[in-house]
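Asker: structure here, sequence nowhere to be found:
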């Protein structure tokens, strides 16, 4: 189909490792439309003429500013361009023209920054104008006046033109949010010529250096005359985006680095040639340089249009396959616990999820008790998902080492955890362990990872919770769900950004045994590939999958806090600090007023903070330590209509979502922290509409307020338009919580049913089991001090006594068993709704 000069076709066999094929049905039989497409999309020529500025305020003390304009369009070029500075002038005139080749399907935002040139100190950044190229119409020329400061009548005058460009359209892959563009592979090869036999001492090494700035590899060196003789079987390779029109810089042996050249042809007579890569014919060997001892060849080829990343918002095929298998366990289990006369059909079977919150070793321990209670009620077999964060991820990763854990009695698992929770922890800091930690961290660095204190914390956790080295990996847990025999585990984290508080910038990241991804962007990688290096959706460097202890350290990190997190722990808002921690960005007027389009961004002005503001912001937002992994979104670009995409909008909640140049795809690393640094909940993956979750068992293990995280979740979902049941608790209930609350979501059609289990010691003080009162000698066992000043269950406690461990497990189990009626009521409502919905 052709529309507006753009051709599109459905992607039939993209990322075959995730099973993408011609399937057009979800696991429940509903039709679905593949969202990821291969498209042939036109490129345009953007002409930008920097004309002049007026009434620029004086940045220097003794003279007027020496102004120049920097142009930055990362979707079109790796380089920043700039005009010549105009000395000592408040009304500088430049009249300089710049050209960019832009992709019509990409969100192109041009950044025009005005600087004052300084010889001694760093150039003063006066302001930056963000201009969305989508405002321009093809074939028209406009002259814009950006009103940068109406009070001082500062303005920047720029001319724009958008024209068609010769050449075929570009092939892109997109899911409507991210765009992967065409990449090429350049092979550079040195062939040594045969020489007459010489004496050994006359042999010398010849070093060659190759550089493609903006490519994945960057710079590579090779050598002739050594043991590593460069041969035709091992050429130097560079992967680069074809649209960038990059240059190969070559430094030959004994030559000085060549001056930068923008020549559009290659010169075989040059001593150190520079070659524009777009001038190389595709698929052909081209000689770049000839010498008495060697010849230098290059060949550029297009890479296949197949990604190693799954772009899409539906569930991956492995999860859909799991759901079909899990129904064979869930349907008969529900029939049994609900005492139904007939078997449940597929469309009548609700999706039940167990959701946990964090709380260090307290949550690790209490979850064992909760799961044992659910097991005794036969409700564990009714659950399809189990989600966790922080300490509950440590419990989950222990359980899923056993491929059939939910089909067995949990006493053995609980006893094993008891042994480690009560053992002396001082051994984890012994000299032997310290040497082991150092060896493991060095190995990770050699593999190409960026290590931090969080990795060390993961190793310490390994020693606290296991006997010796644990080789278990997250992808190994596929064995525990390959028959649908256990609920699917989902681990959560949030991606954050330097210089921003967690409330201002955070993105949900989910980990399953199948894949790791950011739902906001609809981008997922295989779990075994997480941490490897990617470029434009292609796997560039495979790094061995991390052992799960390193993920546990990140999921349950205590060390990623900052000053603003501490402030938010005791206050409900960080509004007081916004003037210091948020960018000063304003919508500005422009002349002429261009025709408004649905997906265009407002023109905005950024004013950089002063030294004091920058220092204070850094002090407030810098985190003590953070886990960083290679960003698998690196190289992608944002689609021109990404802000209109319903999937992106559902999770669009950061101050940078309307600044496409600064979103996650522009970063080299993901910066991952414990989800509890935003909201202490693992519910977000369950609210993904494609998972169709009907019932959520909310197991709360938070310290302090038991209702705070739930209130925060309700507020967040309301702001985001995510379906979530209304939590209506009286003041009396908030002061004296019961063991369980049922929120059926009747006032929010489509929302899941929520069963909320706060971690409290209510009737457990007098009852050792539902309906069984404690004797006088057993009353002491019911005294579980959860949150008092002398409580053994502090979030930062890493060792319990045997008695403290046993009591917490028993409390978690009791609170489940004592509310069997509410659990059954929720399941009955869910089944009835499924049947009614089908009718």
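Answerer: Noted; the coordinates are in hand. Since the model is a prediction, treat every value here as computed from it, not as a measurement. Numbering: from 1, shown residues only.
Asker: from here on, contacts and neighbour counts on C-alpha atoms
Answerer: Will do.
Asker: which residues touch the helix or strand harbouring residue 615?
Answerer: Secondary-structure assignment from DSSP states H and E places residue 615 in helix 611-621. With Cα atoms under 8 Å, 6 or more residues apart in numbering as the test, helix 611-621 has contacts from 498-501, 562-564, 580-581.
Asker: just the buried positions in that helix, please.
Answerer: Across helix 611-621, burial judged by 16 or more other Cα atoms under 10 Å covers 617-618, 620-621.
Asker: now stretch 690-706
Answerer: 691-703, 706.
Asker: OK, contacts around the nearest residue to residue 382 once chain neighbours are set aside?
Answerer: Nearest residue to residue 382, sequence neighbours excluded (Cα to Cα, 6 or more residues apart in numbering): residue 330, at 4.5 Å. Residues in contact with residue 330, defined by Cα under 8 Å, 6+ apart, are 349, 381-384.
Asker: residue ranges of the strands in the stretch 601-750 of the chain, please?
Answerer: Here the stretch 601-750 of the chain has its strands, by DSSP state E, counting those that start in this stretch, at 604-607, 627-630, 637-638, 669-673, 695-699, 741-743.
Asker: kindly report the same for the stretch 301-450 of the chain.
Answerer: With DSSP E, counting those that start in this stretch as the criterion, the stretch 301-450 of the chain has strands spanning 310-311, 352-356, 383-388.
Asker: out of the ones you listed, flag the one nearest residue 243.
Answerer: Of all the strands of the stretch 301-450 of the chain, strand 310-311 sits nearest to residue 243, with 21.1 Å by Cα to Cα.
Asker: how far does that closest one sit from the chain's center?
Answerer: On the basis of Cα atoms, centre = their mean, to the nearest Å, strand 310-311 sits 13 Å off its chain's mean C-alpha point.
Asker: same for it, what does it pack against?
Answerer: strand 523-526 (3 or more Cα pairs under 8 Å, 6 or more residues apart in numbering; DSSP states H and E).
Asker: contacts for the strand it packs on next, please.
Answerer: 308-313, 514-518, 632-633.
Asker: ok, now stretch 439-454?
Answerer: 455-456, 531, 543-544, 550, 553-554, 557, 559, 625-630.
Asker: same question, stretch 306-321
Answerer: By Cα under 8 Å, 6+ apart, the list of residues contacting stretch 306-321 reads 14-15, 18-20, 26-27, 34-36, 174-175, 178, 514, 519, 522-526, 537-539, 632, 647, 690-691.
Asker: below is an additional structure, to be compared with the one above:
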């Protein structure tokens, strides 16, 4: 058998750029800032010849394995293909050929699964080989021997060939990480010729496999006539070259699953054979005519692909600068105005902690307000309980310009009221009605949505129609810091240690910074396909987002274990996939953007059951995935933005990343690290000073230590945190880490939530009298503390004391805050020079 030479070359892309640095328009006609490119890129013909396997181990008890090979290349086809089954043979020979049309700019990873056919039970999955098509050379044929088990000498032999294709190249849109491919729209119309007074109802069924719509039915009868103004529409990716399956009235509907034989007596049409823009007759009958027309969709995306800040946030920064620069001059008592390049970006970062964090944040902000530091802040980030405080504050368009006593009084009213009424029959009926309405609107509901409604009753007087996009009014003049809310996207059957992706929410947009993909906040929860908005779903009320941001019900066994032990390492052998790099002949040279050939061996029944028990979450908030349909760029692993946030076990498995999922699975960031700092470490935000307000239960330094470790592993600039054992045992109210040992890192002020000098001082420099000593006894973390993370009600005295403690700890460390700001200004000036 003739083999290819050992030399390999990178896939020839030969792209002709049609546009670069494209400025896209969002649905409101405003410009997105984007680094997206519209390119014309070649497609290739991939030929795969499955030859044979050798020495396959016996999977059945009484006979040899009944082998077949399944081929899965999702970047080229929605269908899985498979060879014929060779019965009772350990050395099966298939010699079958398959063809795929692949896009050269996409990361194409072929999955070859060897399976054992079983008649009664589910087929046994023996192993899967992952092969990166980018390793092939254009115009050459190669026969690969995949060494699947060296001890048993199992191997799979497959031939590959990559050739040019005739026809024009494909237009793609990419940010160098995600790729959106050409979308077409098919319109199908049924026109009834004769309409009698009494006619039986006739039903047509149309199906386009892999399209956004899937299947649509049309009914014709005495009262229902399908008009030309409302044809059935299907949106599909052109590269899939799908078929329109038609079931005429009185005929049997085709089976849902692919079948070699499917005789329904109805026409099927290959869509790539239809000329674009022409209305064609597919079927003629004495009762009706069937028309179809296909057209290319515009090269416009409703998802913003890019890594820069959106136009709205950039505009906000310019407006906020007019507040920040004078405030810093006043606070630091500077003689001259600060120039733009001398003005540091100051951010307030909070951690979660239920009602404790909600309450303490009011006190911290009150202290910052009294020091005039609040006007110096550009950003305010939160997760879990602090998002409840933030969403309340931003209802007032000028909250940071006012005294916070009114806001605090309103929070006290709801924190001290009896919560048992929230579980009354009246409220339960209200919850059911709201969940039904939410489902009817198109959202996927879960127990997390019920939790959001309960929070609404805890923190408000009745139904709250407020939405995240309404907060744009509170930042339209730059009058308040920009709020950023955080969550993480997780995946079923994986712990958060193995898979998590940072998600950020602002009043402008929601996005995954790892992929450089963002949508307008009004469109979050709507249905997208290949970056296009397919179905608009009403924006969620903010109570549902609050429920998701603080989804304490999304725990699993591994999280409980991790909370009481130092790590999940003990369970990793039960919850991680068994993936091994395997040998192949010939050994093709590995380029930087190419993936090693790997072998996946599925776990046994016991391992699968144990993994499910350990990793399944009680409940997850799910939203329609706006990355659905995108594909990973061939060079995505070399993209500097992706490398920054590349931290999951699936990052080198492009077929299994988020763009392949129907829904985003969003949970509280605290299920990984109790911090909202990650959006502030995005280089484009250029944050210089971070006020780290910690409200965690238990260890006050754990979240900070975890952040330091994570940033070190990811190569993210972060100041070195050096706390002595004495400090860790007896924490002070504030620590300053100036980042001198890590140039380019932000200055960090760390405020643990502790009760230290507050016990003796009611205000900085003002000692308590004997009668006031009781007010200084704030038991935050004791066994009998009223401030447990799971407490939902405080007395007025408990609420007031926690607010006062939060305020005091800020005011008592004014000097350290001023030192941090002076350091940041000096660094800005030095960097400019």
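Answerer: Cool, the structure landed. What you see is a predicted model; the values in this text were computed from it and never measured.
Asker: post-alignment, the helix holding residue 615 of structure 1 versus structure 2, mean distance?
Answerer: Superposing on structure 2 and averaging over aligned pairs (mean Cα distance after the TM-score superposition for structure 1), helix 611-621 of structure 1 comes out at 0.3 Å.
Asker: give me the number of neighbouring residues for residue 569 of structure 1.
Answerer: Using other Cα atoms under 10 Å, residue 569 of structure 1 has 10 other residues around it.
Asker: which SS class is the aligned residue in structure 2 for it?
Answerer: Taking TM-score structural alignment, residue 569 of structure 1 has residue 563 as its aligned residue in structure 2. State at residue 563 of structure 2, reduced to three classes by DSSP: H, G, I helix; E, B strand; the rest coil: helix.
Asker: before we move on, back to that, got JSON lines for the strands of the stretch 301-450 of structure 1, with mean neighbour count too?
Answerer: Output for the strands of the stretch 301-450 of structure 1, formatted as JSON lines (neighbours: other Cα atoms under 10 Å):
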{"stretch": "strand 310-311", "mean neighbour count": "26"}
{"stretch": "strand 352-356", "mean neighbour count": "26"}
{"stretch": "strand 383-388", "mean neighbour count": "26"}
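Asker: between these, which one is closest to residue 765 of structure 1.
Answerer: Closest among the strands of the stretch 301-450 of structure 1, using Cα to Cα: strand 352-356, at 23.6 Å.
Asker: which other residues reach that closest one?
Answerer: Outside strand 352-356 of structure 1, the residues that reach it (Cα under 8 Å, 6+ apart) are 367, 382-389, 392, 681-683, 686, 693-701.
Asker: give me the three-state assignment for residue 113 of structure 2.
Answerer: strand.
Asker: check contacts around the equivalent of it over in structure 1.
Answerer: Alignment note: residue 113 of structure 2 maps to residue 113 in structure 1; criterion TM-score structural alignment. For residue 113 of structure 1, the contacting residues are 69-71, 125-129, by Cα under 8 Å, 6+ apart.
Asker: ok, now with 7 Å
Answerer: With contact set as Cα atoms under 7 Å, 6 or more residues apart in numbering, residue 113 of structure 1 has these partners: 69-71, 127-129.
Asker: in the stretch 101-250 of structure 2, which spans are strands?
Answerer: Taking DSSP E, counting those that start in this stretch as the criterion, the stretch 101-250 of structure 2 carries its strands at 109-116, 124-132, 141-149, 154-164, 170-174, 178-180, 183-192, 202-208, 215-220, 232-237, 243-247.
Asker: now render those as TSV, adding distance to residue 85 of structure 2.
Answerer: Putting the strands of the stretch 101-250 of structure 2 into TSV (distance: least, Cα to Cα, whole Å) gives the following:
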stretch	distance to residue 85 of structure 2
strand 109-116	8
strand 124-132	13
strand 141-149	20
strand 154-164	15
strand 170-174	36
strand 178-180	36
strand 183-192	36
strand 202-208	28
strand 215-220	31
strand 232-237	31
strand 243-247	26
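Asker: ranking those strands by burial, who's on top?
Answerer: strand 178-180 (a mean of 26; mean count of other Cα atoms under 10 Å).
Asker: once aligned to structure 1, how far is it on average?
Answerer: Counting by mean Cα distance after the TM-score superposition for structure 1, strand 178-180 of structure 2 comes out at 0.3 Å.
Asker: which helix or which strand is home to residue 822 of structure 1?
Answerer: helix 820-838.
Asker: list the buried residues in that helix.
Answerer: For helix 820-838 of structure 1, by 16+ other Cα under 10 Å, it's 820, 823-824, 826-828, 830-831, 833-834.
Asker: now stretch 364-380 of structure 2
Answerer: Quick answer for stretch 364-380 of structure 2 (16+ other Cα under 10 Å): 364-369, 371-380.
Asker: okay, it sits on what stretch of structure 1?
Answerer: Under TM-score structural alignment, the match for stretch 364-380 of structure 2 is residues 370-386.
Asker: contacts for the matching stretch next, please.
Answerer: Contacts for stretch 370-386 of structure 1 (Cα under 7 Å, 6+ apart): 326, 329-330, 333-334, 337, 351-355, 410, 487-490, 812-814, 816-817.
Asker: residue 344 of structure 1 matches what in structure 2?
Answerer: In structure 2, residue 344 of structure 1 lands on residue 338 (TM-score structural alignment).
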